[in-house]
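Participant: give me coordinates for this.
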Amino acid sequence: MADKRNIPIFYACDEGFIKYAAVSLHSMMVNASPDYHYSVYVLHTGITRETQQKMLRLSNDRFDVIFSDVSERLHAITDVLPVRDYYSNTTYFRMFIAEMFPEYDKVIYIDGDTIVQGDISELYFTELGESWIGACHEQAMVQTDHYGAYAEKVVGVSRHNFFNAGLLLINAKMFREKEILRRFADRLAEYSFVVTQDEDYLNLICKDHILWLDQRWNTEAYCSFPYPIEEAKIIHYIMVSKPWHYADCTGGDIFWRYAAETDVYDEIKTVLDNFTEEDKLKDAEVMDNLLALAKFETDRDDNYQKQLDGSVRARDRVEILEKIAQLEREGRFDVDVENDPPSRTLMPDEIEYGNRGIRKKMKSKFAFAAARRYVNSLIADKKMIIKDIKGVENFRNLNSGAIITCNHFNAFDSFAMQLAYDAAQQPNRTFWRVIREGNYTSFPGFYGFLMRNCNTLPLSSNMGTMKKFMKGVDTLLKKGDFILVYPEQSMWWNYRKPKPLKNGAYSFAVRNNVPVLPCFITMQDSDIMGEDGFLVQEYTIHIGKPIYPDESLSYRERVNDMRDKNYTIWKEIYEREYHMPLVYNTEELKKAEDSAE
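Facilitator: Purely as a prediction, here's the structure:
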């Protein structure tokens, strides 16, 4: 294990870039805490000793500068590395760090086109937990639609959750355990990402395993940012926003202030002085080409995501996702997307809501035993993964009957809510589920048996049956039981956003003067491939604080108030956990954005 007081930092450079990395390192040294020692590695392939001196001269008692040639490691895959325009093979070097330096469990990687205004030790001691990487959002993806569309439709990562790989806090231990380098090589063999290259691969591989850092740790000079540049802990001169090419570059004055304190200042100033209008036109052409490339890749019929849809992923799941996307565009959130069996009307004489005779109790006992065995097998086989249950005390502390609400994205999500109920330790109060009519009357086989016997309360298209339903709900809530309702009124497979809510659940709560307990399940990709060709999702169940009816409001106002508060809680959980704004891709929104432009 490396010395805990030593901080390992990695750059990747070629012969021509050392002088800029030297300025970056100098700025880091000026602002770094004196309480630690820093080992600064420069990964390269054949930088001359003379050029190395530009950074080696910066070494002192606190900062060691070590040049490390990665030629042999790179040689094995160099022929298949896509290289374009201003990129060079050095952009892939960060992939090798964890394997090349097994003595480190955590390292910092930083691009050379940066200025470090913050204390780099503060970044290093950020706790990563089980996250594979710590990074900042890539603002180019968020702020430029063609790049954002590329991220989502080619790489398969939301534009709001795409990170910039020029500043990384790498969990090297997890990189080794999760075999990130092997996964990278496998992806290289499958597909050549050519827009942001290794950044694309890293985002694809590390999706949902990222600790999002304060954006100030990677302030991209090419993009807009909502704070003074003096607050940036790291300024990153991405793409063509280079101070040594453009005198008016954002944050350029800060770069030159540090550069003037180094012995590479004159050399870099010469670069600026000799950068011609023709060179600037070439830069503009490079950026135009990059944008066009992003659009071309997005529109390709054989891009990465479309290849997966055509060869790996189950066709029925692909069609479901396509249908969900279409329904979202149309703003039709209450339409189910699964092909359920034809429904039969549930008649009043077929059910007694909540009233269970001996025979029914025996069936329920058998059904619950079978369901638990089934759930346990799903968990053991990692077909269902419950990562965490948060806020269980909010469930445990309920002292009356309550409506439990949850987002609906999987036929098994009620099993997850059953586990949350079990964790709340309320054994003397029964947990019921409201289900669709067809799931009770027409669902075949084992699942149909569970639907009819695991404490379910089916809705009905028959008015007489619905009267019995309402009476049963009232009786159970007054008894102190819990009733799970899906207020979105539709199930969209693996859909992460909260959908608009219907009033039914909140009418039950107001009618019986009981609270609503808002639960929202978030998902993240595991590293286990499911039989359907999609990664198995890890669930985190978030149990919010109960919402009580406001007696100062009218009946209708109370219903609307509880519904709106529930939605707000879900929205806050979504935005906090997924680190992105809740935005629906509706055609109305798109029209509004187009008109605003």
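Participant: contacts and neighbour counts: CA atoms only from here.
Facilitator: OK.
Participant: how many other residues sit next to Phe368?
Facilitator: Neighbours of Phe368 under the rule other Cα atoms under 10 Å: 16.
Participant: report the buried residues of the helix or strand hosting it.
Facilitator: Assigned by DSSP states H and E, Phe368 belongs to helix 358-380. Across helix 358-380, burial judged by 16 or more other Cα atoms under 10 Å covers 363-364, 367-368, 370-371, 375.
Participant: between the residues you listed, which is nearest Tyr124?
Facilitator: Val375 (40.5 Å; Cα to Cα).
Participant: how about the contacts made by the residue most central in space within the chain?
Facilitator: Averaging the C-alpha coordinates of the chain gives a centre point, and the residue nearest to it by Cα atoms, centre = their mean is Asp208 (4.3 Å). The neighbourhood of Asp208, defined by Cα atoms under 8 Å, 6 or more residues apart in numbering, consists of 524-525.
Participant: and for the one 10 residues further on?
Facilitator: The contact partners of Asn218, taken as Cα under 8 Å, 6+ apart, are 136, 164, 166-167, 232-236.
Participant: closest one of those to Ala259?
Facilitator: Ile235 (13.9 Å).
Participant: here is the second sequence; please produce its structure so I can put it next to the first one:
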Amino acid sequence: MPASIAMSSVILNNPDKNLVFHLFANNVSSEKIIRFNQLSKENITIICYEISDNFSINPDTLVLHVSASTCLRFVVPQILNKVTSRVLYLDCDVLCTSNLNELINIDLTDKYSAVVPDLEKTQEKQCASCNIPYGEYFNAGMIYINTDMWVQNNLTEKAFVMINSGKVYKFADQDVLNILMQGKTVFLPKCFNYLTALTAGGKEDNLIGNDAVIIHYVTGNKPWYKLYLTPLYQHYIESSCWANDKLLLANENAPSTTRRYAKLLASQHKYFSALKYYLLYLKHKAFKRC
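Facilitator: Sure, this is the predicted structure:
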């Protein structure tokens, strides 16, 4: 679902453009591929790429919540350089909430990419760790890439050498890309990759300015879970082919999650539903003790 919602948001806010989506996936069912293709229109093209399970990354490099699939960013520009000199890479946990004209018209001559600096707390740790000037460590959830320059400088090969070297990078591919692209990026305002961390109820969207072009939901609390669903994200779900799908409660199956959702429902004056989930919480808690 997340990829489809992200794509739908781009389509809805850019009706004036001919869009080509290159979807890189691993072990995605044919049913989901069919649903992705429902987004296709006269000016919308969907191309799906199945990524092999043999995608080789040194597991000792991957820490925190980072998975090997995140390193797909290393191969996307190399593959797509055959068809385009510019590509907008987006993580799945994003929403496009405005027209992309300003972003795609940025001059990338002699630059690898256009990016947005990461949060200050990340800058404080990662700039020193990656030997990058303070303020120039970017978040890799949105990268507008010059694929010609990427290929000319063999960034894919260099990135895999680094990630498999045995050195542990806290943010894996993001650290590697920051190191490789240092001094060759265009830094953009945060509205092009507005980072937000959700709490129960998803009220954080209310704090985002109207100038936001791309909203990026960082941390494991994602808006496609009931506990963190935001009104804005719900709007884009309802505008997609996933509108009738039931959402999972949260990203973890724990009794405390059910209790938190019951509390959220009660705060919204949905008392019957709150009671139902609280009783479910008590049942899960009792079962866990057994």
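Participant: redo the buried residues of helix 358-380 of structure 1 as CSV? Include distance to Pro228 of structure 1.
Facilitator: Shown next, in CSV, are the buried residues of helix 358-380 of structure 1 (distance: Cα to Cα, whole Å):
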residue, distance to Pro228 of structure 1
Lys363, 66
Ser364, 63
Ala367, 61
Phe368, 59
Ala370, 60
Ala371, 57
Val375, 52
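Participant: farthest-apart pair in the residues you listed, please.
Facilitator: Maximum pairwise distance among the buried residues of helix 358-380 of structure 1 (Cα to Cα): 18.0 Å, between Lys363 and Val375.
Participant: hmm, back to that, what range in structure 2 does the helix holding Phe368 of structure 1 sit on?
Facilitator: No residues of structure 2 are matched to helix 358-380 of structure 1 when aligned by TM-score structural alignment.
Participant: my guess is Asp175 of structure 2 contacts Cys130. True?
Facilitator: Yes - using Cα atoms under 8 Å, Asp175 of structure 2 is in contact with Cys130, at 6.8 Å.
Participant: neighbour count: those two, which is higher?
Facilitator: Shown here are Asp175 of structure 2 and Cys130; by other Cα under 10 Å, Asp175 has more neighbours (21 against 16).
Participant: what does that one correspond to in structure 1?
Facilitator: Asp175 of structure 2 maps onto Asp200 in structure 1, by TM-score structural alignment.
Participant: measure that match to Phe368 of structure 1 for me?
Facilitator: Counting by Cα to Cα, to the nearest Å, the gap from Asp200 of structure 1 to Phe368 of structure 1 is 45 Å.
Participant: quick one, what contacts Tyr194 of structure 2?
Facilitator: Tyr194 of structure 2 neighbours (Cα under 8 Å, 6+ apart): 212-216.
Participant: want to throw the residues you listed into TSV with distance to Ile5 of structure 2 and neighbour count?
Facilitator: Below are the contacts of Tyr194 of structure 2 laid out as TSV (distance: Cα to Cα, whole Å; neighbours: other Cα atoms under 10 Å):
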residue	distance to Ile5 of structure 2	neighbour count
Ala212	17	17
Val213	15	22
Ile214	13	24
Ile215	12	22
His216	13	24
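Participant: looking at these, which one is closest to Lys17 of structure 2?
Facilitator: Val213 (15.8 Å).
Participant: surely Glu50 of structure 2 and Asn26 touch.
Facilitator: Yes - Glu50 of structure 2 is in contact with Asn26 according to Cα under 8 Å; the separation is 5.7 Å.
Participant: which element is the match of Asp175 of structure 2 on?
Facilitator: helix 198-206.
Participant: and whichever helix or strand comes after that helix against structure 2, how far off on average?
Facilitator: Using DSSP H and E, the next helix or strand after helix 198-206 of structure 1 towards the C-terminus is strand 210-212. Compared with structure 2 after fitting, strand 210-212 of structure 1 has a mean deviation of 0.7 Å; criterion: mean Cα distance after the TM-score superposition for structure 1.
Participant: helix or strand next in line after strand 210-212 of structure 1, which one?
Facilitator: Following strand 210-212 of structure 1 in sequence order, the next helix or strand is strand 219-220 (DSSP H and E).
Participant: measure the mean distance from that following strand to structure 2 post-superposition.
Facilitator: Mean deviation for strand 219-220 of structure 1: 0.5 Å (mean Cα distance after the TM-score superposition for structure 1).
Participant: which stretch of structure 2 lines up against that strand?
Facilitator: The aligned range for strand 219-220 of structure 1 is 194-195, by TM-score structural alignment.
Participant: how far is the matching stretch from where the chain is centred?
Facilitator: From the chain centre to the centre of stretch 194-195 of structure 2 is a distance of 11 Å (Cα atoms, centre = their mean, to the nearest Å).
Participant: do you have the helices of the stretch 101-250 of structure 2 handy? List them.
Facilitator: Using DSSP state H, counting those that start in this stretch, the helices of the stretch 101-250 of structure 2 run over residues 101-104, 120-130, 147-152, 155-163, 172-181, 231-238.
Participant: mean deviation, the helix holding Asp200 of structure 1 versus structure 2?
Facilitator: Superposed on structure 2, helix 198-206 of structure 1 shows a mean distance to its aligned partners of 0.5 Å (mean Cα distance after the TM-score superposition for structure 1).
Participant: tell me the helices and strands packed up against that helix.
Facilitator: If contacts are counted by 3 or more Cα pairs under 8 Å, 6 or more residues apart in numbering; DSSP states H and E, helix 198-206 of structure 1 sits against strand 163-170, helix 180-190.
Participant: quick check: Ala197 of structure 2 vs Val94 of structure 2, distance?
Facilitator: 12 Å.
Participant: just give me the neighbour total for Met141 of structure 1.
Facilitator: 22.
Participant: Thr276 of structure 1 now?
Facilitator: Thr276 of structure 1: 12 surrounding residues under other Cα under 10 Å.
Participant: repeat that for the one 10 residues further on.
Facilitator: Residue crowding around Val286 of structure 1 was assessed by other Cα under 10 Å; the count is 17.
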